[in-house]
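> make a model of this:
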Amino acid sequence: MMNQYPQALTIAGSDSDGSAGMQADLHTFQALKVHGASVITACVAGNSYGIHDSVTMPLSFINQEFKDLADDYQIRAAKTGMLGDSDLINTVVDNYQQYDFGPLVVDPVIITKHGAMLLEQSAFDTLKTKLIPLATVITPNFYEAQKLADMEINNDHDMLTAAEKLRNMGARNVMVKGRHDSDDQEEVKDLVLLENGDTFWLTGKYFGTDRKNGTGDTLSAGIAAELAKGNSVTEAIKVAKAYVDRAIQNEILVGHKFGPINHWATEDID
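Next comes the predicted model:
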């Protein structure tokens, strides 16, 4: 029968050096054995030294991408990445409400791992009120969780409080990624708060490397890939986390400065 192979969708920008954004998502889908489709929202010109230019796709083009995929494919899960302004977020929301593309993983690309704001306030407000309520899973980094929850996170209890605030915004399941920007730390703790109120922690070794571009994209794409296979949210998060850890640990030397993680490092991932 047609369309029986699991298919996942990335709704994100194209990163010209292949280390993050849509390219990282498609690398992840391929590694985890799902077919990857894409709705391209923007194009970024950059390399391992930084981003140097970008353009946003016309909204009419984005609408056509959604329609064409819905007319032919059976997308079983999707994820969002960087959505730069309110008009773009609203366009994605309108299309996701119109078409059935399965569970949605929202990677709220708001603040970098170093604390720099990426969205203007109007776009941030639209993301909170329009996109987050559609999320089956939301995966903020430490700083994004603080911004979304409007609070400082200083301990495990604070992280749980922040996760509860995100769930109250409409996200059904929340994964708050622990802080990982200190050279002297030994481990990273991520918190998962499930729809039924259960919680669990994912604790892993901290890897001190500059080869971490696309980590957040890859995690959210990994969750979407596993959901597309029919796995539970818990299983999807655990598989995606294990995949990301292995991809960071087994680094590849690509680019001169901040390089990509290793999407080939898939052995022993169940």
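> for the rest of this, base every contact and every neighbour count on C-alpha atoms.
OK.
> tell me where the stretch 151-270 of the chain has strands.
Applying DSSP state E, counting those that start in this stretch to the stretch 151-270 of the chain gives strands spanning 173-176, 187-193, 199-205.
> pick the most buried one from those strands.
Among the strands of the stretch 151-270 of the chain, ranked by average contacts under mean count of other CA atoms under 10 Å, first place goes to strand 173-176 (a mean of 26).
> now the other sequence, so there's something to compare against:
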Amino acid sequence: MKKALTIAGSDCSGGAGIQADLKAFSAHGVFGMSVIVSVVAENTSRVIDIQDITPDMIRKQIDAVFEDIEVDAVKIGMLSQPSCMQAVAEKLKEYKPQNVVVDPVMYAKNGCPLMQPEAIDTLIEVIIPLADVLTPNIPEAEKISGIEINSPAEMEQAAKRIYEMGAKNVLMKGGHAAGDALDILYDGKQFYYYNAERIQTKNTHGTGCTYSSAIASNLALGMNIQAAVEQAKHYVTTAIKHSLSIGKGHGPTHHFYELYKNGLKTIEKSK
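Okay, here's the model as predicted:
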């Protein structure tokens, strides 16, 4: 069985962060492991508080995984402050894992900041160069690139600028744009386009975490980057289409819809 590690924050409501990552790994038949860098007290409506794990404990968690288990892909999510980023970067340089997918999480679904403003420079300097794939949404890409994005052409321009910062591939997510949900992948040579209908739902909590974890899973399974993104795009679109109305705010996506659907078919056939 292939194995993937998520390095991210913990969402106690189960829709995003470590919890969403592990669900996405499992849905792809990949064994999931986790390093928690922050504990976030949040639900579908608000972020109540954040407590960061010490850099020393982050390093020890990473050591615990890599000294014992082969890692086929790493997904990096919420890193709230420079010291967390430095600890993670130090260990990734030491262990040199393949298939590092970085989701530069800056805001919760309700808009609450999850990354300290002063940490963006550290993100650019020490984390982005380690990314085999960087998956910013439009607000995140604007912060990183300094480019205002209002069109696919500006998404491409920002992707090129971020690629020059060291990421091997940049996937610009268009979920915050108008019209269809167009994502653009840039590998330094050409652009690849992934389009899907925009689904009208407020239940999109954890979509970025889920998408990036699906990409990491597919890379761990041996897909090339274009196929990994294509399959992950289909997976997250399905998860959003069948999202769950749980909680009073932005409910979570349905990580196991296909599994549950196929399981119900099997039960019906056996009757």
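> what's the TM between chain one and chain two?
The TM-score (TM-score structural alignment, normalised by the length of structure 1) is 0.91; 261 aligned residues with a CA RMSD of 1.8 Å.
> returning to that earlier point: in TSV: the strands of the stretch 151-270 of structure 1, plus distance to residue 18 of structure 1.
Listed next are the strands of the stretch 151-270 of structure 1 as TSV, based on distance: least, CA to CA, whole Å:
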stretch	distance to residue 18 of structure 1
strand 173-176	25
strand 187-193	26
strand 199-205	26
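> out of the ones you listed, which gets nearest to residue 119 of structure 1?
Residue 119 of structure 1 lies closest to strand 173-176 among these, at 19.2 Å (CA to CA).
> whereabouts in structure 2 does that closest one align?
Alignment of strand 173-176 of structure 1 against structure 2: residues 169-172, by TM-score structural alignment.
> cool, stretch 7-27 of structure 1 as well?
Mapping stretch 7-27 of structure 1 onto structure 2 (TM-score structural alignment) gives residues 3-23.
> ok, residues contacting that stretch?
Residues outside stretch 3-23 of structure 2 that contact it (CA atoms under 8 Å, 6 or more residues apart in numbering) are 25, 30-44, 70-79, 205-207, 209-210, 213, 216-217, 220, 251-253, 255-256.
> cool, and stretch 33-47 of structure 1?
If you take CA under 8 Å, 6+ apart as the criterion, stretch 33-47 of structure 1 is touched by 5-17, 22, 26, 29-30, 51-57, 62, 65-66, 83, 88, 225, 228-229, 255.
> mark which of these are buried, thanks.
Neighbour-count burial (16 or more other CA atoms under 10 Å) is assigned, among the contacts of stretch 33-47 of structure 1, to 6-17, 22, 26, 29-30, 56, 62, 65-66, 83, 88, 225, 228-229.
> pull the longest strand from structure 1.
If you go by DSSP state E, structure 1 has its longest strand at strand 35-47.
> for that strand, give me the average deviation versus structure 2.
Following superposition, strand 35-47 of structure 1 is found to deviate from structure 2 by 0.9 Å on average (mean CA distance after the TM-score superposition for structure 1).
> if you count neighbours, what's buried in that strand?
By neighbour count on 16+ other CA under 10 Å, the buried set for strand 35-47 of structure 1 is 35-44, 46-47.
> ok now it, how far from the chain's centre?
Its chain's average C-alpha position is 13 Å from that of strand 35-47 of structure 1, according to CA atoms, centre = their mean, to the nearest Å.
> same question, stretch 20-32 of structure 1
Distance, centroid of stretch 20-32 of structure 1 to centroid of chain: 11 Å (CA atoms, centre = their mean).
> what do you get for stretch 203-215 of structure 2?
Distance of stretch 203-215 of structure 2 from the chain centroid (CA atoms, centre = their mean) equals 6 Å.
> give me the stretch of structure 1 that that stretch matches.
Going by TM-score structural alignment: stretch 203-215 of structure 2 matches residues 211-223.
> could you do stretch 142-150 of structure 2 as well?
Across structure 1, the stretch matching stretch 142-150 of structure 2 (TM-score structural alignment) is residues 146-154.
> ok, stretch 60-71 of structure 2 next?
Counting by TM-score structural alignment, stretch 60-71 of structure 2 sits on residues 64-75 of structure 1.
> need the contact partners of the match of strand 173-176 of structure 1.
Contacts of stretch 169-172 of structure 2 (CA under 8 Å, 6+ apart): 131-138, 141, 155-156, 159, 162-163, 183-188.
> could you tell me which of those count as buried?
Buried members of these, scored by 16+ other CA under 10 Å, are 131-138, 141, 155-156, 159, 162-163, 183-187.
> list the contacts of residue 149 of structure 1.
Contacts of residue 149 of structure 1 were listed using CA under 8 Å, 6+ apart, and they are 162-163, 165-166.
> 10 Å - rerun?
Going by CA atoms under 10 Å, 6 or more residues apart in numbering, residue 149 of structure 1 touches 143, 159, 161-169.
> for it, give its distance to residue 79 of structure 1.
Per CA to CA, to the nearest Å, residue 149 of structure 1 is found 21 Å from residue 79 of structure 1.
> got the angle for the helix or strand just after the longest strand of structure 1 vs strand 35-47?
Of the helices and strands lying after strand 35-47 of structure 1 in sequence (DSSP states H and E), the nearest is strand 50-56. Orientation check (axes from the mean of the first three to the mean of the last three CA atoms, to 10 degrees): strand 50-56 of structure 1 against strand 35-47 gives 120 degrees.
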